[in-house]
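1. the sequence and its predicted three-dimensional model are supplied below.
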Amino acid sequence: MSDRVDVGIDRILVPLDGHEAAASALDHAITLAENVDAGIHLLSVVDAYRLKSVDQRRSIEAELEDVIADAAAAVQTAEIPVTTAVEVGFPHKEILNAVADHDADLIAMGTRGRTGLDRHLLGSVAEKVVRLSTVPVLTVGDDAVGTRPYRNILVPTDGSDAAQPAERLGIALAGRFGATVHALSVVPELRIGSRETEDAYEAASRDAIERMKEHGGENTDIRGGIEHGVPHRTILDHCDAVDADLIVLGTHGRTGVERFVLGSVAEKVVRLAERPVLVVPARTGGGTD
């Protein structure tokens, strides 16, 4: 096991709001920090949009300071370096600002379930952060399944340049955890398309799987597969088939063969997955070199 592989994660940002899902995200952040030798920065945001009075602000700040204090105690118990902050502003903006201010390499956030209005973290904050973040974002639902430390990591890929940072980070994390990487490339069902287009998808899928196996070398167990279907549904079904503890996938693609695990597919997986999902932007420092 290449347990000293450089993952490129030195500080993890964990936004907290007192909800159970955020506590689950903290648990995963602690597990990651323990295995990649990272520190944790805890952040709670008083939503400026919802404030009606100074007294309300003070009351919410006091509640969040208690949440932060309890979380910091849990991090310290794990002997992980921790810093804390309570800010006032618009949540997704304060979270993204904190990435720059505290040199965070990864954000770990909770989501509140998979149905109705509760499928979004702090309203629409999670989706905004996933779309706008320049660093990987781990989303964890309060109903998330899987085990920690991770033993099975699913890495969907479409063979594009945009997917490569996710491929490399997934492999690097597997090295730290001694986990198996399940590489998956989905050839999407084409309602309108030529045989040449399908062949291009097939070729890109084969190349992506082989590239991941070469990158993992002899020290990482990488098992690859190519499937046909609707990308996000196939990814979710494959999670159950391999009993994945974590999904690592890319976003921000372009067009044609390179658009598969990108944009809306990543967002659908984040919304619907019963497993933690780590979304990796195309340009990121975490595990990409």
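-> Sure thing, it's come through. Numbering: from 1, shown residues only.

2. could you use CA atoms for every contact and neighbour count after this?
-> Noted.

3. isn't residue 83 up against residue 68?
-> No: assessed by Cα atoms under 8 Å, residue 83 is found out of contact with residue 68, at 9.8 Å.

4. these two: which has the busier surroundings?
-> residue 68 (23 against 14; other Cα atoms under 10 Å).

5. OK, contacts around that one?
-> 16, 42, 43, 44, 84, 85 (Cα atoms under 8 Å, 6 or more residues apart in numbering).

6. which of those sits closest to residue 145?
-> residue 16 (20.2 Å; Cα to Cα).

7. burial count for the closest one?
-> When neighbours are counted by other Cα under 10 Å, residue 16 comes out with 25.

8. and what of residue 149?
-> Residue 149: 16 neighbours (other Cα under 10 Å).

9. now for it: which residues touch it?
-> Residue 149 neighbours (Cα under 8 Å, 6+ apart): 31, 177.

10. where's it, which helix or strand?
-> Assigned by DSSP states H and E, residue 149 falls within no helix or strand.

11. residue 202 versus that one, what's the distance?
-> Remark: distance between residue 149 and residue 202 (Cα to Cα, to the nearest Å) = 33 Å.

12. again with residue 126
-> 33 Å.

13. ok, now residue 31?
-> 36 Å.

14. more neighbours: which of the two?
-> residue 202 (22 against 18).

15. grab the nearest non-local neighbour of the more buried one.
-> residue 187 (6.4 Å; Cα to Cα, 6 or more residues apart in numbering).

16. which secondary structure state does that neighbour sit in?
-> At residue 187 the chain is in strand, as set by DSSP: H, G, I helix; E, B strand; the rest coil.

17. now it: how far from residue 84?
-> 44 Å.

18. and these two? which has more neighbours close in?
-> Each of residue 187 and residue 84 has its neighbours counted (other Cα under 10 Å); residue 187 has more, 24 against 17.

19. dropping in the other structure now:
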Amino acid sequence: MVPPHLHAAPTVSPRGGEPGTARPIFRHVMACIDHSVDARRVLQQAATIAELSGAELTALRVLPTVRDERYADPVEWELSRREENAYLRRVARDLDAPETMKTAIMTGCQAARCILDAARESGADLVVLGAGARENPRGWGLGGTARHVAEDFDRSVLIVPEGPWETRPADALPRRILVPLDGSARAEAALRIAAAIAPKRAAELVLVHAVPQIELHTEGPEAPEDEALRDRLTRRAEHIAKTRLDRLRRLLPADTIRSRVRMLSGEEPRRALARTLLEEEGELVVLAARGTGSDPDLPIGSTADYLLSHAVSPVLLVRSAEPMSHRTAGSAPRRRPTVRGGS
């Protein structure tokens, strides 16, 4: 009997969850906006996801903490708040973001902490922000704010990096969503999210799996039978993975979703996945925050971390509501920041 779990995939509710409608993908999307060149891309991605999910959309601006405590003056704060709110509204108009979009202005804490507090207090289940590569001394990968939020937020995060996709017209981009799968239940949960998004974006769904390399630890030089054993184990792993991916693909509604499978082998899995994501030029990568790894204290698995740091397309890091590990369960309450509404 075919397992039914993918048939319960969340579909888009036009109004975000009216009685009798399917559960929406997300209910509240929060876009973190600054004055960098990434701001418009971040809000555009957030608005797109919010629209197709029927979700509430909030644009959050965190003001930098300054030594002169300028924002402690009520008049200065009000002037700054109005300026920043006007900026958010101007960006929203330029992108045709929903008129129902809310704005929020915060200060008084480090950027990542403000974002996390605002998201949790507002009930956001998706935070969208730029990769912040400029914060990284290497000039690529995740900046400190993006990494902090991706690791500590207990729901999903969409990271928007710079990359080739941003310099081309929207109609020239491949309508393609990539989903790395490793056989874990978390990865299949990410596939359910991708399957709900794909038809609304008229995108092809590409299921990708990298077969782990088989390592045989022997004393001395390898014998001919060792190589034969490695080949046999590799072929068996490839067969099992292909069978599983084909089964998952058959569970996708063929009338609304175009899909295909890519099997990768002969290379270190993380590198193979990163190379494939670059080759496919997908408009979106949907990825489980953790896969088959069993360490509950690891907020992001090693594969997800590697792909986030090397991605050139927006990456939706899917993290369902799971019990907190002892890494965070015993955390002391933090000082509350200054929160002022924008609209």
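-> Yes, it's here. Keep in mind the model is a prediction, meaning the values are calculated, not measured.

20. so after superposing, what's the score?
-> Once the chains are laid over each other, their TM-score by TM-score structural alignment, normalised by the length of the first structure reads 0.80; 275 aligned residues with a Cα RMSD of 3.2 Å.

21. before we move on, the earlier item: could you dump the contacts of residue 68 of the first structure into CSV with secondary structure and distance to residue 269 of the first structure added?
-> Output for the contacts of residue 68 of the first structure, formatted as CSV (DSSP: H, G, I helix; E, B strand; the rest coil; distance: Cα to Cα, whole Å):
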residue, secondary structure, distance to residue 269 of the first structure
16, coil, 22
42, strand, 26
43, strand, 25
44, strand, 26
84, strand, 30
85, strand, 30
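
22. which of these lies closest to residue 237 of the first structure?
-> Checking those one by one against residue 237 of the first structure (Cα to Cα), the nearest turns out to be residue 16, at 30.1 Å.

23. to which residue of the second structure is that closest one aligned?
-> Per TM-score structural alignment, the equivalent position to residue 16 of the first structure in the second structure is residue 33.

24. now do the same for residue 59 of the second structure: its match in the first structure.
-> Per TM-score structural alignment, residue 59 of the second structure is aligned with residue 42.

25. one more: residue 144 of the second structure?
-> Aligned partner of residue 144 of the second structure by TM-score structural alignment: residue 124.

26. dump the residue contacts of its match.
-> Residue 124 of the first structure neighbours (Cα under 8 Å, 6+ apart): none.

27. now it: how far from residue 186 of the first structure?
-> With Cα to Cα as the criterion, residue 124 of the first structure and residue 186 of the first structure are 28 Å apart.

28. what does residue 12 of the first structure give?
-> According to Cα to Cα, residue 12 of the first structure and residue 186 of the first structure sit 31 Å apart.

29. who's more crowded, those two?
-> Neighbour count, other Cα under 10 Å: between residue 12 of the first structure and residue 186, residue 12 has more, with 28 against 24.

30. the more buried one belongs to a helix, doesn't it?
-> No: using three-state DSSP, the assignment for residue 12 of the first structure is strand, not a helix.

31. hmm, it is touching residue 105, no?
-> Yes: between residue 12 of the first structure and residue 105 a contact is recorded at 6.0 Å, counting by Cα under 8 Å.

32. tell me where the stretch 1-150 of the first structure has helices.
-> Along the stretch 1-150 of the first structure, the stretches classed as helices by DSSP state H, counting those that start in this stretch are 20-36, 54-77, 91-101, 125-132.

33. tell me the most buried of those helices?
-> With neighbours taken as mean count of other Cα atoms under 10 Å, the helices of the stretch 1-150 of the first structure reach their highest mean count in helix 20-36, at a mean of 22.

34. list of residues touching that one?
-> 7, 9-12, 14-16, 38-40, 71, 75, 78, 80, 108-112, 138-143, 148-149, 176-177.

35. compute the inter-axis angle for that helix and helix 54-77.
-> Helix 20-36 of the first structure runs at 30 degrees relative to helix 54-77, counting by axes from the mean of the first three to the mean of the last three Cα atoms, to 10 degrees.

36. check the mean deviation of helix 20-36 of the first structure from the second structure.
-> Helix 20-36 of the first structure, aligned to the second structure and superposed, deviates on average by 1.8 Å (mean Cα distance after the TM-score superposition for the first structure).

37. how far off centre is that helix?
-> 12 Å (Cα atoms, centre = their mean, to the nearest Å).

38. stretch 54-71 of the second structure now?
-> 22 Å.

39. would you mark the buried spots in it?
-> 54, 55, 56, 57, 58, 59, 60, 61, 62, 63, 71 (16 or more other Cα atoms under 10 Å).

40. longest helix in the second structure, please.
-> Longest helix in the second structure, counting residues (DSSP state H): helix 224-251.

41. just how off-centre is stretch 274-288 of the first structure within its chain?
-> For stretch 274-288 of the first structure, the distance to the chain centre is 5 Å (Cα atoms, centre = their mean).

42. check contacts around whichever residue in the second structure pairs up with residue 279 of the first structure.
-> In the second structure, residue 279 of the first structure lines up with residue 317, judged by TM-score structural alignment. By Cα under 8 Å, 6+ apart, the contact list for residue 317 of the second structure reads 150, 156, 157, 158, 159, 286, 287, 288, 289.

43. quick one: map residue 280 of the second structure onto the first structure.
-> Looks like residue 280 of the second structure aligns to residue 242 there (TM-score structural alignment).

44. hmm, residue 152 and that match touching each other?
-> Yes: counting by Cα under 8 Å, residue 242 of the first structure does reach residue 152; the two are 7.3 Å apart.
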